[in-house]
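K.L.:
Kindly generate the corresponding structure for this input.
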Amino acid sequence: MADRSFLQWPFFEDRHRELAKTLDAWCADHLSVDHADIDAACRKLVSDLGAAGWLQPTAGEVLDVRTLCLIRETLARHDGLADFSFAMQGLGTGAISLFGTPAQQDEWLPLTRAGKAISAFALTEPQSGSDVANSTMTATLDGDDYVLNGEKTWISNGGIADVYTLFARTGEGPGAKGLSAFVVPASLPGFEVVERLQVIAPHPLATLRFNDVRVPKSALLGAPGQGFKVAMATLDVFRTTVAAAALGFARRALDEALARVNERQVQGAPLFELQMVQGHIADMAMDVDAAALLVYRAAWTKDSGAARVSREAAMAKLYSTDQAQQVIDKAVQLHGGDGVKHGQKVEELYRDIRALRIYEGASDVQRVVIARQTMGAFLGGN
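P.N.:
Model (predicted):
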């Protein structure tokens, strides 16, 4: 049984506690989706989550980050692909919630919240990665349309999404000042899935190409040249939820380890009786609680009205993803040979966690963010 005591922390309200309890029960009854066909599995998960109402918090006038984090943590603890499916519905339409016109919101948000349309966030390019300001994809104004040309890669839900939040260079200024955001349906002529990308923890990922794809001016999200602002504001909300997913993986790893060391006999006694094993369990429990404190501090701070939580979100993501990797590694070690056997939960978690230290800002990028924010606060206080 996963630890629930953290739900009594003052970060949460009764509605959060009830949500966590209800979702946990739903997951136990419904998350038995076959992962053999990843595309089909994601479509089914989005449909099931939408039908049950769990996608409602992914879009709206106010995005409650504590709710998003609790949902991601709970889903990740049960099934990594379910967490992925939920997360991308939020990230893919988060910019529409925050910056979309009423027409854009009315067209897409009811569909994505109901699980009837799949969304994606198309930011990364082959040469840019975390350096968003170095994006080269163009959106050229031609009459009443923008014409999109270029490539995006490592796009989650690439190839199965119905709508993409896309970032392209419109040229209002150099670097980040010249980017704009668009709502782009996947059905438009000139849109092409170039390659489906295979990774250690299977997800639908793709490289996309846009060849003279025409979108109307009404597809613009926010004002021209505000793309970087749109991207960062969206990531400011959802980066903390990445940390929550890592926390869910770590909690599950700790639970699996506790069951193992309680049941496994060594010289007539449970493996847990070995002091070295107790040391590992203590470190794992401490890392889980420390991660949870950082995650829900960041979420609570954002929900309390902070305009930006870049520092708090970066700390939560950096610590939670890095330490979840260590917690899961210890769980694998405590399982011995079984820990690396395909089909074991800890082996699955070992593959699931690695990507979280890279996407939505790699760990070293988070260190840069934290250092700059900390120095800025120091200089601002002098």
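K.L.:
use CA for all of it now, contacts and neighbours both
P.N.:
Noted.
K.L.:
can you pull out the helices in the stretch 51-200 of the chain?
P.N.:
With DSSP state H, counting those that start in this stretch as the criterion, the stretch 51-200 of the chain has helices at 65-78, 80-99, 102-113.
K.L.:
could I get these as a markdown table with distance to residue 228?
P.N.:
What follows is these, written out as a markdown table (distance: least, C-alpha to C-alpha, whole Å):
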| stretch | distance to residue 228 |
| --- | --- |
| helix 65-78 | 21 |
| helix 80-99 | 11 |
| helix 102-113 | 19 |
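K.L.:
Of those helices, which is nearest residue 334?
P.N.:
Closest approach to residue 334 among the helices of the stretch 51-200 of the chain (C-alpha to C-alpha): helix 65-78, 18.8 Å.
K.L.:
tell me the angle of that closest one relative to helix 80-99?
P.N.:
Angle, helix 65-78 to helix 80-99, by axes from the mean of the first three to the mean of the last three C-alpha atoms, to 10 degrees: 160 degrees.
K.L.:
Excluding residues flanking it in the chain, which one is nearest residue 278?
P.N.:
Setting aside the residues directly before and after it, residue 278 is nearest to residue 272 in space (C-alpha to C-alpha, 6 or more residues apart in numbering), at 6.1 Å.
K.L.:
ugh, wrong one, I meant residue 151
P.N.:
Nearest one to residue 151, counting by C-alpha to C-alpha, 6+ apart, is residue 209 at 4.4 Å.
K.L.:
Test my guess that residue 284 contacts residue 327.
P.N.:
Yes - the criterion here is C-alpha atoms under 8 Å, and residue 284 meets it with residue 327 at 5.3 Å.
K.L.:
okay, and the common contacts of these two?
P.N.:
Counting by C-alpha atoms under 8 Å, 6 or more residues apart in numbering, the contacts common to residue 284 and residue 327 are residue 254.
K.L.:
Comparing those two, which residue is more hemmed in?
P.N.:
Shown here are residue 284 and residue 327; by other C-alpha atoms under 10 Å, residue 327 has more neighbours (29 against 25).
K.L.:
dump the residue contacts of that one.
P.N.:
Applying C-alpha under 8 Å, 6+ apart, one finds that residue 327 lies in contact with 250, 253-254, 284, 287-288.
K.L.:
please give me the structure for this one as well, since I'd like to look at both together:
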Amino acid sequence: MPAFSLEPDQVARCAELRTLAAERLRPLAEKGEPGHVNRPLVTELGRLGLLDRLFTSGALDLCLMRESLAYACTEAETALALQGLGAHPVHAHGTAAQRDRWLPGVREGSVVAAFALSEPGAGSDAAALSLRAAPDGGVPDALSVRAGPGGDVPDALSAEADGSRRWRLTGEKCWISNAPEADFYTVFARTTPGAGARGVTAFLVPADRAGLTGTGLDMLSPHPIGALHFDAVPVTADDVLGGTDRGFRVAMGTLNLFRPSVGAFAVGMAQAALDASLAHTAGRDAFGGKLKDLQTVAHQVAEMALRTEAARLMVYAAATAYDEGADGVPKRAAMAKLLATETAQYVVDAAVQLHGARALHRGHLLEHLYREVRAPRVYEGASEVQRGIIAKELYATLEARP
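P.N.:
So this is what the prediction gives:
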């Protein structure tokens, strides 16, 4: 891809968004309770038109929004991202009735969405889902017993069955952002046993559906995360997103869009830590001069800047590839998330070291970033998963060569 630089209007929008985040969103974030959905903050994101942009903009614009918000208010960034992650499957794969029912509220910030993929026994190995969608009358469960080689289901049979099928969801989801306080969940469940990734269906499940309960989890990251418990929760063909046994494609398509923007979130945090370190080392008296005059400190700051800019460029390139429909999007998205999240961890840790004990004080910017920066290396595919995706794509490209 060509060398990347933002257009002047993009730079201006990013600066404006940083200001909005600092002046209008951060005060609301500070009033929120850690571990719980901050609905006034979500509402303000809707009032500012940022939630609507989740569905009207491309991957690059999503990255620019997430990076800008993360720089000034990580809570606002996370609230925006979780709305997009939970609702994108509805936007991209939902029926007209599903979109009309749920997306207006998501856009205005009155409805909170969540993406429910991970389970206690299926985190990194998302294809190993065990949440069971058991047949509940309707068309006989032919799909459960007649999956073809590799789990393929004949399209005609699938289409015939989709019209009147009913299921009961039984099992658990875990480490679900916005749970248990979301208004609806995009839930991935196994409809065809033994079919691996080809036997998963995505369902839109309202939070008030009978048999669905949840509990909050006390996690290092300050945003809301919980577990969901499904006790024979009823769902029908009207709740399916993207077709029966096609849910894994829904999940991976969503993650391919959002993985580069997870990288953008990380870049925003890295930039905030870098800027704080520049200001601190330029003003801090030490050893007869300023900290910045020590070569070890200056070189450390230079390394932080180098890695942050490299991560930023990879994120922008991956997002642009997605928007242009270029080849290799899964590999680019994985590379962007991997490099950016690992870089942010390094930069924030280095910034804490440069600041010393003051950075460990509760309420300090870097203490906050230190808690925030760890989770992105795990969620939406851990770093090890991203390396696996990259290697798989590289070898597939090699095998495809004449």
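K.L.:
picking that back up, and the furthest pair within the contacts of residue 327 of the first structure?
P.N.:
Using C-alpha to C-alpha, the two most remote members of these are 253 and 287, lying 11.8 Å apart.
K.L.:
ok, those two, which is more surrounded?
P.N.:
Remark: of residue 253 of the first structure and residue 287, residue 253 carries more neighbours, 27 against 22, as counted by other C-alpha under 10 Å.
K.L.:
sorry, back to before: is it possible to get JSON lines of the helices of the stretch 51-200 of the first structure that adds mean neighbour count and distance to residue 222 of the first structure?
P.N.:
Output for the helices of the stretch 51-200 of the first structure, formatted as JSON lines (neighbours: other C-alpha atoms under 10 Å; distance: least, C-alpha to C-alpha, whole Å):
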{"stretch": "helix 65-78", "mean neighbour count": "25", "distance to residue 222 of the first structure": "22"}
{"stretch": "helix 80-99", "mean neighbour count": "25", "distance to residue 222 of the first structure": "6"}
{"stretch": "helix 102-113", "mean neighbour count": "17", "distance to residue 222 of the first structure": "11"}
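K.L.:
Of those helices, give the one that comes closest to residue 298 of the first structure.
P.N.:
Closest of the helices of the stretch 51-200 of the first structure to residue 298 of the first structure is helix 65-78, at 8.6 Å (criterion: C-alpha to C-alpha).
K.L.:
Which part of the second structure matches that closest one?
P.N.:
With TM-score structural alignment applied, helix 65-78 of the first structure matches the range 59-72 in the second structure.
K.L.:
For the longest helix along the second structure, name the packing helices and strands.
P.N.:
Longest helix in the second structure by number of residues (criterion: DSSP state H): helix 247-283. Helices and strands touching helix 247-283 of the second structure, by 3 or more C-alpha pairs under 8 Å, 6 or more residues apart in numbering; DSSP states H and E, are helix 59-72, helix 74-93, strand 184-190, strand 200-206, strand 289-290, helix 295-324, helix 329-355, helix 365-373.
K.L.:
can you list the ones you listed in CSV and add distance to residue 103 of the second structure?
P.N.:
Output for those, formatted as CSV (distance: least, C-alpha to C-alpha, whole Å):
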stretch, distance to residue 103 of the second structure
helix 59-72, 17
helix 74-93, 7
strand 184-190, 11
strand 200-206, 12
strand 289-290, 53
helix 295-324, 22
helix 329-355, 26
helix 365-373, 28
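K.L.:
Which one, of these, ends up nearest to residue 99 of the second structure?
P.N.:
In terms of C-alpha to C-alpha, the element of those nearest to residue 99 of the second structure is helix 74-93, at 6.2 Å.
K.L.:
Tell me roughly how far the closest one lies from the first structure on average.
P.N.:
Once superposed with the first structure, the aligned residues differ from helix 74-93 of the second structure by a mean of 0.8 Å; criterion: mean C-alpha distance after the TM-score superposition for the first structure.
K.L.:
Identify the residues contacting that helix?
P.N.:
Residues contacting helix 74-93 of the second structure (C-alpha under 8 Å, 6+ apart): 21, 25-26, 29, 41-42, 45, 50-51, 54-55, 65-67, 69-70, 98-99, 103, 106, 112-116, 177-178, 185-186, 204, 223, 241-242, 250-251, 254, 258, 265, 269, 372.
K.L.:
returning to that earlier point: tell me the residue in the second structure aligned with the residue nearest to residue 151 of the first structure.
P.N.:
With TM-score structural alignment as the criterion, the equivalent of residue 209 of the first structure in the second structure is residue 229.
K.L.:
these two touch, right, its match and residue 169?
P.N.:
No - shown here, residue 229 of the second structure and residue 169 do not form a contact pair, counting by C-alpha under 8 Å, at 9.5 Å.
K.L.:
Looking only at neighbour counts, state which of those two leads.
P.N.:
Taking neighbours as other C-alpha under 10 Å, residue 229 of the second structure and residue 169 compare with residue 169 leading, 26 against 19.
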